[in-house]
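Peer 1: got a sequence here, can you build the structure:
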Amino acid sequence: MTQIALPFLFIRGGTSRGPYLQAKDLPSDRGAMSRVLVAALGSGHPLNIDGIGGGNAVTTKVAILSPSKDDWADVDYFFAQVSVGDGKVDYKPTCGNILSGVGPAAIEMGLIPVVGNTATVNIRAVNTGARVVATVQIEDGKVRYDGDAQIDGVPGTAAPVSLQFMDTVGGATGAFLPTGNLIDIFDGINVTCMDVAMPMVIARAAEFGLTGYETADELNENRDFFARMEAIRIKAGAAMGIKDVPTSVTPKFGLLAPAVQGGTIATRYFMPWVAHPSMAVTGAQCLASCVLTPGSVADGMTTLPTTSPATITLEHASGSIDVLVDYAVDAGEITLKSAGLVRTARLLARGELMISKRVLDGL
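Peer 2: Sure thing, here's the model as predicted:
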């Protein structure tokens, strides 16, 4: 036998897609697991030609599921970001878009029983410790994928998957403001370093000479900007206490500008070495939190809500995304309780991923 078979589901979760696997089918050793995931996605080639990746960071993501040992959660969700071109795997971040498919995947895998027209799945995001409640639509005892919900960045409509995120503050660094400051200055650029669902470095687009309304392709072609941004990201990440920043996708980077399409604020999000074609769910929570925080780089760029929970509409490169934030502000300090979003997911394929036995053996 030259190949081994791994059962998998291939799911579009939000504006990302990738294989959803069960932990019991993968090596527990992290090095061996990484070798399997690199081979499965075809990392190491710009087109991922020898795997099922799609040649883009949003299509080389992996969800690994297992029954949770946590008293609150039903399912543990472990996320892996596989690089497109260099054969590396980053386990530091989580992904909220891929998380959109975790509830449906858990049901499809038989990890969650279903009764009625909806299923509530309590998910523990292993990478960050966040708790997420997913509400999945059910029809005739199976996950319903057809529906009227539409999210920017995905064609057509589908059944909604409601997500309520809790315990998202300081998941990676242990602090809401990892540097202890609302504003830091790196290479002459004012930034807010914040850790909500995803550690981020956030700046105003205008400080880079950008409008903040550029397309993802226009930003990707601006290599001078990327060079400046990466230098700042590395310095800010070190100040946030994050290790190995040059080779890690965290912290992510975000830009802000005044809204022009009726939203709360205009945003651009970076993964971080390419511009995101739309918006990450985790990044959306961090950016929305930045908008609500007095004294951050977002201060004065929009009219803040006066009641909580509040809907923050982030304009992005493909449209917009709404984040419902439950929060409180006391003496200028913000306390985040939870954030809610509506996404969609669709099962694209199911079957077996074929991996060379040589990969498991490390040959």
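Peer 1: from here on, contacts and neighbour counts on C-alpha atoms
Peer 2: OK.
Peer 1: surely Ile98 and Tyr20 touch.
Peer 2: No - with contact defined as CA atoms under 8 Å, Ile98 does not reach Tyr20; the gap is 9.0 Å.
Peer 1: pull up the overlap in contacts between the two.
Peer 2: Counting by CA atoms under 8 Å, 6 or more residues apart in numbering, the shared contacts of Ile98 and Tyr20 are Val62, Ala63.
Peer 1: chain center to stretch 348-363: distance?
Peer 2: With CA atoms, centre = their mean, to the nearest Å as the basis, stretch 348-363 stands 25 Å off its chain's centre.
Peer 1: how long is that stretch end to end?
Peer 2: Distance between the two ends of stretch 348-363: 32 Å, counting by CA to CA, to the nearest Å.
Peer 1: do the same with stretch 78-97
Peer 2: Stretch 78-97 end-to-end distance (CA to CA) = 13 Å.
Peer 1: contact partners of that stretch?
Peer 2: Taking CA under 8 Å, 6+ apart as the rule, stretch 78-97 contacts 13-16, 34, 37-38, 41-48, 53, 55-57, 60-65, 125-128, 172, 197-198, 248-250, 280-282, 343.
Peer 1: mind listing what's buried along stretch 93-110?
Peer 2: By neighbour count with 16 or more other CA atoms under 10 Å, stretch 93-110 contains the buried residues 93-109.
Peer 1: repeat for stretch 299-315
Peer 2: So for stretch 299-315, counting by 16+ other CA under 10 Å, buried means Met301, Thr302, Pro309, Ala310, Thr311, Ile312, Thr313, Leu314, Glu315.
Peer 1: for comparison, sequence B:
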Amino acid sequence: MSNDLTSIPCVLMRGGTSKGPFFLASDLPADPALRDRLLLEVMGSGHPLQIDGIGGGNALTSKVAIVDRPSRSDADVDYLFAQVKVEQRVVDTSPNCGNMLAAVGPYAIEKGLVAGRHPRTEVRIHNVNTGKIILATVETPGGQVAYRGDTRIAGAPGSAAPVRLAFLDAAGARTGRLLPSGNAQEEIDGVAVSLIDCAIPMVMMRALDMGVRGDESPAELNANRALMERMEAIRIEAGARMGIAEAGGKVIPKPVLLSAPRHGGQLQVRYFMPHHCHTALAITGGVGIATAAVTPGTLANTFVGCVDLPVGITLEHPSGALDVGLSRRSDDAPVVASVVRTARRLFEGCVFATSPFSTEARQWTSAA
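Peer 2: Just a heads-up that it's a prediction; the model follows:
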């Protein structure tokens, strides 16, 4: 092997409908700026195909998970999510990703950070991005992670073993409040919106109010430049009202178009990341939308009506549907949102960088 390349151990994993490399924090630079510089290089960002890196040229395949030993006593591991932009050399750690989250438990068990138990193992994951705890239940017959199974999820081919995720208290993930502006509904640019912060900050709009039906394909919505430009302007103003500074340079808040269900669910949604429509639905988005659906006065609630917990909310999206279970342990307890995902280990090895980074010292050499 050439000695002018730097190797960093990583595992490529699919989590839900996303995929990307998983790293141990100890194998990356401790300084966030240096860490992000390395991630941009290994992912190949700055080129639409990420041709000089391992990114897949799409927001769903340009994601990174960084896993570490826990920094708090009520967690088993820390998980930092990084959205690495494709054409821009930008790393955004402001959001969480619930799909990549599905692979954190299996990764942590196989890395020896959590001991596997028969027949399944619970992993308490501290999402560093939001400061929230998510409980992942992983199938581990004989104490070993099982990937094969009969569970199917919309947006991913085939079947696999289930990974159950329970978001124990997702409200106020970034702003500290479920309704950051204090309003269930308000108006931006003549459009009724609901500003929600649950698992991830979002700005919800009725599709009809934006001049579309809401059942269009992602490609059709992405090609509607007038829609995308108006939605971006609303998103930036929504960010300001939610206390998210300079939202134009961030991937939050996420825009969401709501419409009436067509296939027996409670709500049809189109979720944006934020400048492309998701081909399915982000798990964090699903958790937030479902919670909004049972929050009186929100736009999502106007489609669903009055419901009592526990309840299941089915969200229709471009690839099928996502079922979100909502419950409370008591009347004044936080809402617990539960979803089922799958994950798969794709390959394990080393990714190579040309920058002279020392994994032993976790720093760049003087030649950097």
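Peer 1: sort out for me which of the buried residues of stretch 299-315 of structure 1 are in strands.
Peer 2: Residues of the buried residues of stretch 299-315 of structure 1 located in strands (DSSP state E): Ala310, Thr311, Ile312, Thr313, Leu314, Glu315.
Peer 1: in structure 2, what residue corresponds to the fifth one?
Peer 2: Going back to what we said before, that points to Leu314 of structure 1. Applying TM-score structural alignment, one finds that Leu314 of structure 1 aligns to Leu315 in structure 2.
Peer 1: contact partners for that match?
Peer 2: Gly265, Gln266, Leu267, Gln268, Val269, Gly286, Ala290, Ala321, Leu322, Asp323, Val324.
Peer 1: let's have the residues you listed in CSV, adding distance to Ala245 of structure 2.
Peer 2: Shown next, in CSV, are the contacts of Leu315 of structure 2 (distance: CA to CA, whole Å):
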residue, distance to Ala245 of structure 2
Gly265, 35
Gln266, 33
Leu267, 30
Gln268, 30
Val269, 26
Gly286, 24
Ala290, 26
Ala321, 33
Leu322, 31
Asp323, 32
Val324, 30
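Peer 1: which one of those residues is nearest Phe352 of structure 2?
Peer 2: Phe352 of structure 2 lies nearest to Gly286 out of the contacts of Leu315 of structure 2, by CA to CA, at 35.0 Å.
Peer 1: are we agreed that that closest one is in a strand?
Peer 2: No - according to DSSP: H, G, I helix; E, B strand; the rest coil, the state of Gly286 of structure 2 is helix, so it is not within a strand.
Peer 1: about what we covered before: please identify which of the buried residues of stretch 299-315 of structure 1 is nearest to Thr120 of structure 1.
Peer 2: Pro309 (21.4 Å).
Peer 1: surely the closest one meets Thr335?
Peer 2: No - the pair Pro309 of structure 1 and Thr335 does not pass the contact test of CA under 8 Å, sitting 11.9 Å apart.
Peer 1: under the alignment, what does Leu34 of structure 2 map to in structure 1?
Peer 2: In structure 1, Leu34 of structure 2 lands on Ala32 (TM-score structural alignment).
Peer 1: just give me the neighbour total for its match.
Peer 2: 16 (other CA atoms under 10 Å).
Peer 1: hang on, it in a helix?
Peer 2: Yes - secondary structure of Ala32 of structure 1 (three-state DSSP): part of a helix.
Peer 1: excluding chain neighbours, what is closest to it?
Peer 2: Leu360 (6.1 Å; CA to CA, 6 or more residues apart in numbering).
Peer 1: by contact count, what packs against the top strand by length along structure 2?
Peer 2: Ranked by residue count under DSSP E, the longest strand found in structure 2 is strand 336-353. When contacts are defined as 3 or more CA pairs under 8 Å, 6 or more residues apart in numbering; DSSP states H and E, strand 336-353 of structure 2 packs onto strand 6-15, helix 32-43, strand 162-167, helix 283-293, strand 320-327.
Peer 1: now, of these, which is deepest in the fold?
Peer 2: Across these, averaging neighbours per residue (mean count of other CA atoms under 10 Å) puts helix 283-293 on top, at a mean of 26.
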